[in-house]
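Chemist: No sequence on hand, only this structure:
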């Protein structure tokens, strides 16, 4: 059985608050744990009025404290925004609090607009260019400290938190293969290089102390409901959100609408549908079919689902329906 996981951004819905969003993330993780999901990951974004997971390590702690077994981690930490030592200390602390339950997914994008990225990184060019060296430094800081090591992460040293590389292009596929790390591709919003990136990763993979063979996770947007029509309705929240992002007017996560036609132009519709081409949206039969086709296409080892659903009860139901689809496919 291919394990299913959840990717969450702690969405701040229209009319909602940050506190509600963070509590909803915890509730979502509890539901995922109860239905056998393997991981619950949170993504680092900054300056986004509809996303509450900017302080990702803190949100991971909040979610992990409300669950017992499910792995909790980052999908991902945007490493060029931080010093490797700080992340080693943060995730070393998380690993001490929640032994063998913490994952560290790393990305190299800023996770925000360029002005906010400048405020975070100060020097954008050097931060991005140093990504491979920073990944290696971070893993060393979380490994066993040598006697002659001048800088030691405390907590962090000896934690050996599992590191994943995340990507939406060929860059991280090359790097993950070279370093022998598991690779997660952001096909939920960046479909174009999916298959070539996975081919590069598998072809270039070098066995390491962390992993002896390639391990791939792929992402999809998902909304499941009792009927295809209901799921399509729920998914209009994500479609509106993408349109607003493309227009440069992002905001709180919008309520669903009965008809998207007044909310996008024809070119915007084509663009959004292309971007979300791998989305799994529908009733039970349709989502089983879509998942089967996507896993056959990618030959992935794991599937991670982002569920951008406005109503919390409908989001929880979607988690349950995806778990039922997983179990039916495994039977």
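Modeler: In hand now; what should we look at? Keep in mind that this is a model prediction, so the values were computed, not measured.
Chemist: from here on, contacts and neighbour counts on C-alpha atoms
Modeler: Will do.
Chemist: where exactly do the helices run in the protein?
Modeler: Per DSSP state H, the chain carries helices over the ranges 18-34, 56-65, 84-97, 114-121, 124-129, 131-142, 170-179, 194-204, 228-247, 266-275, 284-298, 312-330.
Chemist: how close does residue 281 sit to residue 87?
Modeler: For residue 281, the distance to residue 87 equals 35 Å [Cα to Cα, to the nearest Å].
Chemist: more crowded one of those two?
Modeler: For the pair residue 281 and residue 87, the greater number of neighbours falls to residue 281 (27 against 20), based on other Cα atoms under 10 Å.
Chemist: Quick one: residues contacting the closest residue to that one other than its chain neighbours.
Modeler: Beyond its immediate neighbours in the sequence, the residue positioned closest to residue 281 (Cα to Cα, 6 or more residues apart in numbering) is residue 223, lying 4.8 Å away. The neighbours of residue 223, taking Cα atoms under 8 Å, 6 or more residues apart in numbering as the test, are 231, 232, 234, 235, 280, 281, 282, 307, 308, 309, 315, 318.
Chemist: Next one for the comparison:
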């Protein structure tokens, strides 16, 4: 049986393109994913990042939903400590009423930004400590009984939008297990605790009204191309961009050349940074299929959520199509 495939989309702002073009690319990506049988597309909340346009996932979900027909759409995730649970319940309740049975709500507790930006968002530094309570408050708003007397989410109440806990550490696994919710591990950029986290989640899982048995999604980067050398070069370009973005922050940062980035990658710190992309399927469709099948088998994942990382939208769309065809067994 083919494992369900989904997509994680940051609405990347690629060099030489506008934010409007980025959103058009996200629509095309979701339409291509829908055509090729992907289960869902999720958008991540990030702020003050010049290469990422998905800062308002609920708005982007609505825009994409209007231009697709069946694929599930959701947040992967909403950084709940940035918001009140009531506001998120109303936003996703609205989406659920507009697009029934198509909306997911993945939740994380990180700021999705640096600390200066978090302060600009009026985020309380202690808000993350309230994450478990905020998840339960949000879940109640989306259900039939609010735990805040006299307060209901309208829209939201009774929609029962499915919640997912996102994590890159053991905390998310423990919370998802305790609440009986699906768990998604961000192994596409934080691979180190993957196997320990999913083992804890499965061991400690408590059934809930939403979920009777553990459900694990794991994330991987993907660059599938017709030519292996082309895919490999795309990966080199993406990895350089990832490293450059991490070591060159702020307007006063120097502009590192490709040679300087490659030299940095030979250092211990550079190797640690490169390790963030450890789970990456790169190559021809058969190469990608082999990697993803092994990854799914080793994690016993119920679903794979893939970040197609190619810089150019045409390459991303081709990667989406090739990966789906490869995983279904119909290589082209």
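Modeler: Yes, it's here. Remember, predicted model here, so these are calculated numbers, not experimental data.
Chemist: circling back to that earlier point, just the contacts of residue 223 of the first structure now: which is nearest residue 148 of the first structure?
Modeler: Here the nearest of the contacts of residue 223 of the first structure to residue 148 of the first structure, counting by Cα to Cα, is residue 307; it sits at 46.9 Å.
Chemist: What is the aligned counterpart of that closest one in the second structure?
Modeler: In the second structure, residue 307 of the first structure lines up with residue 308, judged by TM-score structural alignment.
Chemist: Its match contacts residue 318, doesn't it?
Modeler: No: counting by Cα atoms under 8 Å, residue 308 of the second structure does not reach residue 318; the two are 9.6 Å apart.
Chemist: So if I had to pick from the two, which one is more boxed in?
Modeler: More neighbours sit around residue 308 than around the other of residue 308 of the second structure and residue 318, counting by other Cα under 10 Å; the figures are 26 against 18.
Chemist: if I look at residue 301 of the first structure, how far off is residue 217 of the first structure?
Modeler: Counting by Cα to Cα, the gap between residue 301 of the first structure and residue 217 of the first structure amounts to 6 Å.
Chemist: The two: which is more packed in?
Modeler: When residue 301 of the first structure is set against residue 217 and neighbours are counted by other Cα under 10 Å, the residue ahead is residue 217, at 24 against 16.
Chemist: ok, so what distance separates the more buried one from residue 327 of the first structure?
Modeler: Counting by Cα to Cα, the separation of residue 217 of the first structure from residue 327 of the first structure is 18 Å.
Chemist: again with residue 311 of the first structure
Modeler: Relative to residue 327 of the first structure, residue 311 of the first structure is positioned 25 Å away (criterion: Cα to Cα).
Chemist: So for those two, which sits in the more crowded spot?
Modeler: Between residue 311 of the first structure and residue 327, counting by other Cα under 10 Å, residue 327 is the more crowded of the two (16 against 13).
Chemist: Please say which position in the second structure that one maps to.
Modeler: Under the alignment (TM-score structural alignment), residue 327 of the first structure maps onto residue 328 of the second structure.
Chemist: So for its match, what's the nearest residue that isn't a sequence neighbour?
Modeler: Nearest residue to residue 328 of the second structure in three dimensions, chain neighbours excluded: residue 2, at 6.4 Å (Cα to Cα, 6+ apart).
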